[in-house]
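# only geometry, no sequence info:
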């Protein structure tokens, strides 16, 4: 897998999705049998992944099983929940104790870890010692919105590798600069994004959106720039992405990315109950057998329009879903299946960023 490549696989069954994804990413080619491999999920709070807040334990379990099957046994699952919550409680509530028992993989609470001080330009960072010492770091964030930085994904998930006192200081420094600086020191070798269920507005969950995909990439900056578009933002809306690029961490130009989709989206599989906020946005939609990947993009796009104060100007409802294939409809269609609408945006699935731009042009 090259650094400019982004792999995407659609669905919501991680045990079936992870092996072909990691095969396509060429993970085994990067590893040596004696490597200590660190796995960093997002367990910001002690909430199940269905809340949109935390990394699906089935996904992490599938990654661990894949590595174990291929003879890699020096594995660590490392995390530090946000200030105010217990990592050990999160390991239990989020299903990670079961992974640890099943695969004999230790759970490392980084709140108990020592730390090292590292100077980056004009900033001294305190970073937990164990993440710095692993031979290969697999970052497994959740794709979700954030109340302060708009996006939390690859780069921001590394904030779980610093002491609680440093987390507080990151906030006092405005988050963006220290997040970018942290990524220059704490190198991620592979990012696997849990984009099965994320959150519409808040890093602690509560407004889950089902997008039914897992994403893999070696360049965390490129992954974040791509992820930003998936939920309706541009990279310039999230300053730490461009700052990390300027610091040499990676490339933020998505036009230079080779996006490889390993399969197509489907509307089959488990669907999760929508929150009130998602249901309020759904009032603008006429949905018929829509894939969660496509529908999730539309919901994120409508939320971005709401944030900009433009959603109330959308007077016509938006059609989406496989049930509209081949139909001629007078109205607005989103996605390939609704291309029979008089006004439509193609894509299978389209990015939320593209939907936002499309609807904003219609509202002018």
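All right, it came through fine. Predicted, not measured: the structure shown is a model, and the values here were computed from it. Residues are numbered from 1 along each chain as shown.

# Every contact and neighbour count from this point should use C-alpha atoms.
Noted.

# just checking, residue 289 is part of a strand?
No: counting by DSSP: H, G, I helix; E, B strand; the rest coil, residue 289 falls outside a strand, being coil.

# tally of neighbours for it?
The number of residues packed near residue 289 is 15, by other Cα atoms under 10 Å.

# Report the separation between it and residue 321.
Distance of residue 289 to residue 321, given as Cα to Cα, to the nearest Å: 5 Å.

# Kindly report the same for residue 212.
Distance from residue 212 to residue 321, by Cα to Cα: 15 Å.

# And the two? Which one has more around it.
When neighbours are counted by other Cα under 10 Å, residue 212 and residue 321 differ, and residue 212 comes out ahead with 28 against 22.

# how close does the spatially most central residue of the chain get to residue 113?
Against the mean C-alpha coordinate of the chain, by Cα atoms, centre = their mean, the closest residue is residue 143 at 2.2 Å. Using Cα to Cα, residue 143 is found at 26 Å from residue 113.

# ranges for the helices of the protein?
For the chain, applying DSSP state H gives helices covering 14-25, 57-69, 87-93, 96-103, 129-133, 154-157, 164-172, 176-185, 220-230, 239-246, 276-282, 292-307, 352-363.

# Off-centre distance for stretch 179-196?
11 Å (Cα atoms, centre = their mean, to the nearest Å).

# Would you mind measuring the gap between the ends of that stretch?
Terminal-residue distance, stretch 179-196 (Cα to Cα): 24 Å.

# try it against this one:
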């Protein structure tokens, strides 16, 4: 797997999807030393299960451990810290990590109890987990989801779990963006496997998940977040820490040079009926057997338009889904390759939310 590669897979079985990604990554080429220490860094920001849209699916962690151990890697640990005021240990318990640890003999490291090393970048001094800093190979397992302060959280922000609670408070005092970029200059992940199965639409702590049924892998955290932003309908400038991290030399934002490797087509499974905020946004759609990845991207696009008060300009429902294959209607508009027979249609399987936004704006 090269630095500019983005490997994508679709489906609803997190275990099988993770195995497919790991087989394509070829970890033995990236990490020849079987005795090297490997840390898995999930997102357990709060003690809730993955169906909330807030935390990493534990099946992903198990599949990676099984794959690594099958190849002869045994110096593996799971390292994480919940946000200030919440318990990492409770997050481990709720999500089954205690059983995972016992079954696979993989230690759990609560960063809140870890030793810290002070590091200074861009004038910001932070206390970083000694375990994270000393691990030979760091695999970050973020959830692609919304965030009430930074708009989005993925690979770069997931590293915040490597900090002491005192440094987390400092980061919020400084406005998060510059500190997040600086943290990744101190230590960025060597490999990122993104849980984009059902991340929350708005909030880091979950509660309003959007089914997108996809996962993707990257080696460049900046490229990873640039791609994630486009999936959620954001420009990089909407999430300042992405370009700040590029300026610090953490990685590249240039998606034009990225090599997209799609392992399979989006799942045929219809997403569950949306609730809450997504239910309101769904009123602007006309789905017919829409797959999760495509429909989720459309919901994110509509959310972005609503944020700038342009949803009121959407005069007709946006068609989406496999039910439109082979249908022709010059009066309707749609997104996704399945709607290409309609009067106006945006190609892609699935098109990114950022492209959907541009398409819908052109309809006004």
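The structure has been received and is ready for your questions. This is a predicted model, so every value here is computed, not measured.

# What would you report as the TM-score here?
Superposed pair, TM-score by TM-score structural alignment, normalised by the length of the first structure: 0.97. Supporting alignment: 362 aligned residues with a Cα RMSD of 1.1 Å.

# before we move on, the earlier item: please report the distance of the residue nearest to the centre of the first structure from residue 225 of the first structure.
Here residue 143 of the first structure is placed at a distance of 12 Å from residue 225 of the first structure (Cα to Cα).

# what do you get for residue 23 of the first structure?
From residue 23 of the first structure to residue 225 of the first structure the distance is 24 Å (Cα to Cα).

# Settle it for me: which of those two has more neighbours?
Using other Cα under 10 Å, the more surrounded residue of residue 23 of the first structure and residue 225 is residue 225, with 25 against 13.

# Translate residue 342 of the second structure into the numbering of the first structure.
Correspondence of residue 342 of the second structure to the first structure, assessed by TM-score structural alignment: residue 341.

# Wait, residue 55 of the first structure touches residue 139, no?
No: Residue 55 of the first structure sits out of contact with residue 139 when judged by Cα atoms under 8 Å, with a separation of 10.6 Å.

# which residues are common contacts for the two?
Common neighbours of residue 55 of the first structure and residue 139, counting by Cα atoms under 8 Å, 6 or more residues apart in numbering, are residue 41.

# ok, how many other residues are close to residue 141 of the first structure?
Residues lying near residue 141 of the first structure (other Cα under 10 Å) number 27.

# next one: residue 63 of the first structure
Using other Cα under 10 Å: residue 63 of the first structure sits among 21 other residues.

# So what's the residue count around the residue nearest to it when sequence neighbours are not counted?
Spatially, and ignoring its direct neighbours in sequence, residue 63 of the first structure is nearest to residue 18 (6.6 Å; Cα to Cα, 6 or more residues apart in numbering). Neighbour count for residue 18 of the first structure, taken as other Cα under 10 Å: 24.

# likewise residue 274 of the second structure?
Per other Cα under 10 Å, the neighbour tally for residue 274 of the second structure reads 17.

# and what of residue 206 of the second structure?
Residues near residue 206 of the second structure, counting by other Cα under 10 Å, number 24.

# Now do the contacts for the closest residue in space to residue 300 of the second structure that isn't next to it in sequence.
Nearest residue to residue 300 of the second structure in three dimensions, chain neighbours excluded: residue 232, at 5.3 Å (Cα to Cα, 6+ apart). Applying Cα under 8 Å, 6+ apart, we find residue 232 of the second structure in contact with 297, 300, 301, 352, 353, 354.

# Looking at the residues you listed, which is nearest residue 175 of the second structure?
residue 300 (24.3 Å; Cα to Cα).

# For burial, what's the neighbour tally of that closest one?
The number of residues near residue 300 of the second structure, taken as other Cα under 10 Å, comes to 27.

# which residues sit in contact with it?
201, 231, 232, 233, 353.

# mind checking how far the equivalent of it over in the first structure is from residue 203 of the first structure?
The alignment partner of residue 300 of the second structure in the first structure, by TM-score structural alignment, is residue 300. Note on residue 300 of the first structure: its distance to residue 203 of the first structure, by Cα to Cα, is 14 Å.

# and if you look at residue 291 of the first structure?
Taking Cα to Cα, one finds residue 291 of the first structure at 24 Å from residue 203 of the first structure.

# ditto for residue 20 of the first structure
29 Å.

# Which one of these two is surrounded by more residues?
Comparing residue 20 of the first structure with residue 203 by other Cα under 10 Å, the one with more neighbours is residue 203, at 26 against 13.

# Can you find the partner of the more buried one in the second structure?
Checking TM-score structural alignment: residue 203 of the first structure goes with residue 204.

# Show the contacting residues for its match.
Counting by Cα under 8 Å, 6+ apart, residue 204 of the second structure makes contact with 45, 54, 145, 146, 147, 148, 153.

# In strands, which of these fall?
Among those, the members found in strands (DSSP state E) are 145, 146, 147, 153.

# and the second one, how far is that from residue 296 of the second structure?
What it means is residue 146 of the second structure. Counting by Cα to Cα, the separation of residue 146 of the second structure from residue 296 of the second structure is 13 Å.

# ditto for the first one
Taking Cα to Cα as the criterion, residue 145 of the second structure is separated from residue 296 of the second structure by 12 Å.

# do the same with residue 52 of the second structure
Applying Cα to Cα to residue 52 of the second structure and residue 296 of the second structure gives a distance of 15 Å.

# next one: residue 106 of the second structure
From residue 106 of the second structure over to residue 296 of the second structure (counting by Cα to Cα), the distance is 34 Å.

# Then residue 284 of the second structure?
Between residue 284 of the second structure and residue 296 of the second structure the computed distance is 13 Å (Cα to Cα).

# burial count for residue 286 of the second structure?
Neighbourhood size, residue 286 of the second structure [other Cα under 10 Å]: 17.

# Equivalent analysis for residue 97 of the second structure, please.
Neighbours of residue 97 of the second structure (other Cα under 10 Å): 21.

# Hmm, it is touching residue 59, no?
No: look at residue 97 of the second structure against residue 59 with Cα under 8 Å: they stay out of range, at 10.2 Å.
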